[in-house]
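# predicted model, plus sequence, below.
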Amino acid sequence: MPGQTLDLKSFKIPLGKLSPLETFRTRQGDVLSYRLYPAWSDNLIVLYHGVGSDSRYMCVLATAMAQAGLGTVVTPDLRGHGASLNAADPQSQHQFEIDLEELIIHIKMTRAVSRVMLAGHSLGGGFVLRVAVSDIRRQFARFLAISPYLPPSLNVFREDFGGWISPDGNGGFKVNMPVEFVSGQEKLTYSAAYLAAVTPSKNILADLQKLQPPVQVVVAELDELIIPQRQVQLFTDAGANIRVVKDLNHLTIVSKPDVWLPEISL
């Protein structure tokens, strides 16, 4: 599918499903934001967004998870995104893991939580894989990576990245957000240092094979950024469970979760 571009014009955020924005202050003094989708369950699902946008576009998937009784869903804004736009850049290689742990502590102060699952889409899916092989992985019962970002050296991206991102030659990239969709809450540039703190390492597949965390990967058959057949090959070789969903692309995989969510075990 070379040459196909990521089309935002047909992707709509249903405001009726969007939970209100909430914030908390970290021990480092940063104010980070999130949205919460409650369910009659003691399970907690932390669901991360992808490149350029924020927690808003995860609302359909978050609502579907909560209504299915899988757990209360929290959709954080990664620092530098959405209402977390003004949070400081990562201070260490483990900054996002620290942010995640502090978010969970914050949620547990107001809600009963028996088990925690971690899920994410695109860049957020890459972060899920990073955590799945990290020192904090045992805090999570299961991991769900949707169209996950993998290191470029693993050759999972289409040559033109669906027109969505442009590498800057220094290990980072810029987001080619159409001007009509720019609201001022987007993160449009990613440095190599930022990506190094949020994405899995080049050893991710070997680490998955060695540690065998309970990871489920879901990719879209018509993904404009990622080559699904390549991800199937890599994750299968690593012993991870992966499913390809037909007739969906990089964005509709999160806007049409009813097609695949009932078949996922969380």
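In hand now; what should we look at?

# alpha carbons only for contacts and neighbour counts from here, please
Noted.

# list the buried ones in stretch 254-263?
By neighbour count on 16 or more other Cα atoms under 10 Å, the buried set for stretch 254-263 is 254, 255, 257, 261.

# pull the distance from that stretch to the chain's centre.
16 Å (Cα atoms, centre = their mean, to the nearest Å).

# list of residues touching it?
The contact list for stretch 254-263 (Cα atoms under 8 Å, 6 or more residues apart in numbering) reads 11, 58, 60, 61, 64, 65, 121, 245.

# dump these to JSON lines, plus secondary structure and distance to residue 129.
Putting those into JSON lines (DSSP: H, G, I helix; E, B strand; the rest coil; distance: Cα to Cα, whole Å) gives the following:
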{"residue": "11", "secondary structure": "coil", "distance to residue 129": "26"}
{"residue": "58", "secondary structure": "helix", "distance to residue 129": "18"}
{"residue": "60", "secondary structure": "helix", "distance to residue 129": "22"}
{"residue": "61", "secondary structure": "helix", "distance to residue 129": "19"}
{"residue": "64", "secondary structure": "helix", "distance to residue 129": "22"}
{"residue": "65", "secondary structure": "helix", "distance to residue 129": "20"}
{"residue": "121", "secondary structure": "strand", "distance to residue 129": "11"}
{"residue": "245", "secondary structure": "strand", "distance to residue 129": "19"}
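
# buried ones among those residues?
Buried, going by 16+ other Cα under 10 Å: 58, 60, 61, 64, 65, 121, 245, out of those.

# next up, the contacts around the first one.
Pointing back at residue 58 there. Neighbour list for residue 58: 47, 48, 49, 75, 254, 255 [criterion: Cα under 8 Å, 6+ apart].

# okay, and which of these map to helices?
Applying DSSP state H to the contacts of residue 58, the entries found in helices are 254, 255.

# quick one, longest helix in the protein?
Ranked by residue count, the top helix of the chain under DSSP H comes out as helix 95-108.

# what's the first-to-last distance across stretch 164-184?
The first and last residues of stretch 164-184 sit 18 Å apart, counting by Cα to Cα, to the nearest Å.

# mind listing what's buried in that stretch?
164, 165, 172, 173, 174, 175, 177.

# wait, residue 140 sits on residue 113?
No - in this structure residue 140 lies outside contact range of residue 113 using Cα atoms under 8 Å: 11.6 Å.

# on that earlier part again, and the contacts of stretch 254-263 as TSV, adding distance to residue 37?
Listed next are the contacts of stretch 254-263 as TSV, based on distance: Cα to Cα, whole Å:
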residue	distance to residue 37
11	21
58	11
60	10
61	10
64	10
65	9
121	17
245	25
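
# which of those lies closest to residue 103?
Closest to residue 103 out of the contacts of stretch 254-263 is residue 58 (17.4 Å), distances taken as Cα to Cα.

# so how far is residue 251 from the closest one?
Counting by Cα to Cα, the gap from residue 58 to residue 251 is 10 Å.

# same question for residue 191.
The spacing between residue 191 and residue 251, counted by Cα to Cα, is 24 Å.

# circling back: among the buried residues of stretch 164-184, which pair sits farthest apart?
172 and 177 (15.8 Å).

# putting a second one here so we can go through both:
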Amino acid sequence: MAMRLLRGVLGLLKWGLCAVGAVALIFTALIAMPLERPAEMRSVADSAKGIDWSTLPPLERFQARDGTWLGFRHYAPKGADTGRGAIFIHGSSGSSGTVNHALTAAMAAHGVATWALDTRGHGASGTRGDIGYVGQLEDDLVDFVAHVRKSAPDLPLTLIGHSAGGGFSLRVAATPIMQDMFVRTVLVAPYLGYDAPTNKPHSGGWANADMPRFLALTALRKLGIDCCAQLPVLAFAVPPNSERILVPTYSDRLTRNFATHGYRLDLAAVTHPMTIFGGAEDEMMISDKYAEAVQAIKPSVDVKLIEGVNHMGMVTVPKAVNAIAEDVATRGAGQS
């Protein structure tokens, strides 16, 4: 009897030591390899050339529910006011004051009241490259819409996002609490998520993920250990010495929040009209697969490709920004 009991205790001890060893290996993977930033991507760096920065609105701030002051820019409509509004979400590493200014200014020039947000973790909003928890970006957007509604209580709003901001906008469009805030969603060269057939490896050289660390953190969460989400897992090919303007790395929790839940899951939950714009020469995404990928799940999604335009050109090249701005100005009241 005593021997049987002893064998049982030793068996439990063995499994316990195995579990401790597994956790130790996971933690080793977290720190074993430093996150490497990819070489500067010239197509991104060159996209700032020729932009008229003199029309950039001043940075304003609003207070989120946790007390943090977040940045944004407001573009008042010019010319004939369309009676439509838009909230713009920038791409990875960017902010309201980076090259997407060409697109947001164009929307205002087409008569659309436009607000460009510094998503938390970017620009003037919070800690660069990090957030407090997954889901905080949605909370911030709810708070931002409430702030906009103080001055524009009845204005129909279109949510528009570029690149990773497009992926986050799809995430938002699938969220029940958000669907009534926006009449329509426009995704510009969107990153649809890790499982999308529109992805190029490493986003064409723009992003480098620390997969051992990412997988280790995922394994820890499955074990019920929710820690270390502040560790960086994703690095971008930003120019050297650009940290004052661009965000070079994302933490695990920002990486997971500033993206879709999975494009299939999110698209299936979308109830309002949606349009996707892609550049035919996109060096980060496989744009000619957008239609096939999304319409297999949501046939009503409108997909438009603009010839001769690359990824950043979608928010900087006149042909692209004018086409998108015209679309938002004429269909922003919810027309499909």
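Yep, it's here. All of these numbers come straight from a predicted model, not from anything done at the bench.

# which one in structure 2 is aligned with residue 220 of structure 1?
Under the alignment by TM-score structural alignment, residue 220 of structure 1 pairs with residue 279 in structure 2.

# residue 187 is in contact with that match, correct?
No - applying Cα under 8 Å, one finds residue 279 of structure 2 not in contact with residue 187, separated by 11.8 Å.

# how about the helices of the stretch 151-266 of structure 1, start to end?
192-198, 204-211, 228-237, 252-255 (DSSP state H, counting those that start in this stretch).

# follow-up on the earlier one: closest one of the contacts of stretch 254-263 of structure 1 to residue 236 of structure 1?
Using Cα to Cα, residue 245 comes nearest to residue 236 of structure 1 of these, at 15.7 Å.

# who's in contact with that closest one?
When contacts are counted by Cα under 8 Å, 6+ apart, residue 245 of structure 1 touches 218, 219, 220, 221, 253, 259, 260.

# which of those residues does structure 2 keep?
On the basis of both residues aligned by TM-score structural alignment, their matches' Cα atoms under 8 Å, what survives of the contacts of residue 245 of structure 1 in structure 2 is 218, 219, 220, 221.

# output those residues as JSON lines; include the columns distance to residue 125 of structure 1 and neighbour count.
Converted to JSON lines, those look like this (distance: Cα to Cα, whole Å; neighbours: other Cα atoms under 10 Å):
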{"residue": "218", "distance to residue 125 of structure 1": "10", "neighbour count": "24"}
{"residue": "219", "distance to residue 125 of structure 1": "10", "neighbour count": "27"}
{"residue": "220", "distance to residue 125 of structure 1": "13", "neighbour count": "24"}
{"residue": "221", "distance to residue 125 of structure 1": "17", "neighbour count": "19"}
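
# filter these down to the ones in strands?
Those of those mapping onto strands are 218, 219, 220, per DSSP state E.

# what's near enough to touch the first one?
Contact criterion Cα under 8 Å, 6+ apart gives 144, 145, 146, 147, 242, 243, 244, 245 as the residues in contact with residue 218 of structure 1.

# let's see that with 10 Å instead.
121, 125, 144-148, 228, 231-232, 241-245, 253, 260-261, 264 (Cα atoms under 10 Å, 6 or more residues apart in numbering).

# now the buried members of the residues you listed.
121, 125, 144-148, 228, 231-232, 242-245, 253, 261.

# quick one: the strands in the stretch 1-150 of structure 2?
60-63, 69-75, 84-89, 112-117 (DSSP state E, counting those that start in this stretch).

# can I get those in JSON lines with distance to residue 4 of structure 2 and mean neighbour count?
Shown next, in JSON lines, are those (distance: least, Cα to Cα, whole Å; neighbours: other Cα atoms under 10 Å):
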{"stretch": "strand 60-63", "distance to residue 4 of structure 2": "64", "mean neighbour count": "16"}
{"stretch": "strand 69-75", "distance to residue 4 of structure 2": "63", "mean neighbour count": "22"}
{"stretch": "strand 84-89", "distance to residue 4 of structure 2": "64", "mean neighbour count": "26"}
{"stretch": "strand 112-117", "distance to residue 4 of structure 2": "66", "mean neighbour count": "26"}
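
# please identify which of those strands is closest to residue 199 of structure 2.
Between residue 199 of structure 2 and the strands of the stretch 1-150 of structure 2, the tightest spacing by Cα to Cα is seen for strand 84-89, at 19.8 Å.

# which helix or which strand is home to the residue nearest to the spatial centre of structure 1?
Nearest residue to the geometric centre of structure 1 (Cα atoms, centre = their mean): residue 124, 1.9 Å. Here residue 124 of structure 1, judged by DSSP states H and E, is contained in helix 123-132.

# now that helix: which residue numbers in structure 2?
With TM-score structural alignment as the criterion, helix 123-132 of structure 1 aligns to 164-173.

# mean shift between the matching stretch and structure 1?
Comparing stretch 164-173 of structure 2 with its match in structure 1 after superposition yields a mean distance of 0.7 Å (mean Cα distance after the TM-score superposition for structure 1).

# thinking again about what came up before, which neighbours do residue 140 and residue 113 of structure 1 have in common?
Shared contacts of residue 140 of structure 1 and residue 113 (Cα under 10 Å, 6+ apart): 44, 45.

# just to revisit the earlier point, and the match of residue 220 of structure 1, what does it touch?
Counting by Cα under 10 Å, 6+ apart, residue 279 of structure 2 touches 188-189, 285-288, 304-314, 320.

# how much space separates it from residue 303 of structure 2?
Relative to residue 303 of structure 2, and taking Cα to Cα, residue 279 of structure 2 is found at 11 Å.

# please identify every residue contacting each of these two.
287, 288.

# my read: residue 234 of structure 1 touches residue 227, true?
No - checked against Cα atoms under 10 Å, the pair residue 234 of structure 1 and residue 227 is beyond contact range at 11.1 Å.

# just give me how far stretch 177-193 of structure 1 sits from the chain centre.
16 Å.

# which position in structure 1 pairs with residue 234 of structure 2?
By TM-score structural alignment, residue 234 of structure 2 lines up with residue 173 in structure 1.

# oops, could you answer that again for residue 197 of structure 2 instead?
By TM-score structural alignment, residue 197 of structure 2 lines up with residue 155.

# how about the strands in the stretch 151-300 of structure 2?
Counting by DSSP E, counting those that start in this stretch, the strands of the stretch 151-300 of structure 2 are 157-162, 184-188, 207-209, 232-236, 249-251, 274-279.

# circling back to that earlier point, which one's more surrounded, residue 191 and residue 251 of structure 1?
Legend: neighbour count by other Cα atoms under 10 Å for residue 191 of structure 1 and residue 251, higher for residue 251 (22 against 14).

# look up the closest residue to the more buried one, ignoring the ones flanking it.
residue 11 (7.3 Å; Cα to Cα, 6 or more residues apart in numbering).
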